[in-house]
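coordinates only, no sequence provided:
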């Protein structure tokens, strides 16, 4: 069975992890700007991952 995952799903997951780490660093250091940037990156990753899921479903529907 071949599994082709849209690159947006992978990149989105990476952004979510990076955002979570940055958010945690911001919380630990008390740096609200870093915490906010981390949250924003995490949301961006979730959106990109959702785009990838849609692309996968469209591609799979065409098979």
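Looks like it came in fine. A quick note: this is a predicted structure, and the numbers were derived from the prediction, not measured.

going by C-alpha atoms from here, please, whenever you check contacts or count neighbours.
Fine.

ok, and the closest non-adjacent residue to the residue nearest the centre of the chain?
When the chain is reduced to its mean C-alpha position, the nearest residue by Cα atoms, centre = their mean turns out to be residue 45, at 2.2 Å. Spatial nearest neighbour of residue 45, excluding adjacent residues (Cα to Cα, 6 or more residues apart in numbering): residue 12 at 3.9 Å.

this is the other structure I want to compare:
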């Protein structure tokens, strides 16, 4: 019984380690995609335009 429990715990530990490694790689892929999107020229233009519009609206409200 003790050997069976030890084998199950070892299998769980290995599965956790392999899953954590795969999760980190996927996280890196997602952050790279988001960063490239955020720094795209069209997105930068849209952010700049939205910021200018927000400042304009804030001035009108003051």
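Perfect, I can see it now. These numbers come from a predicted model, not from an experiment.

what's the TM-score here?
The TM-score (TM-score structural alignment, normalised by the length of the second structure) is 0.51; 34 aligned residues with a Cα RMSD of 1.3 Å.

what's the lengthiest helix in the first structure aligned against in the second structure?
For the first structure, the longest helix by residue count, based on DSSP state H, is helix 32-61. Aligned using TM-score structural alignment, helix 32-61 of the first structure spans residues 3-32 in the second structure.

what's the mean deviation for that stretch versus the first structure?
Superposed on the first structure, stretch 3-32 of the second structure shows a mean distance of 0.5 Å to its aligned residues (mean Cα distance after the TM-score superposition for the first structure).

rewinding a little: which helices and strands sit right next to the longest helix of the first structure?
Packing contacts for helix 32-61 of the first structure, counted by 3 or more Cα pairs under 8 Å, 6 or more residues apart in numbering; DSSP states H and E, involve helix 7-29.
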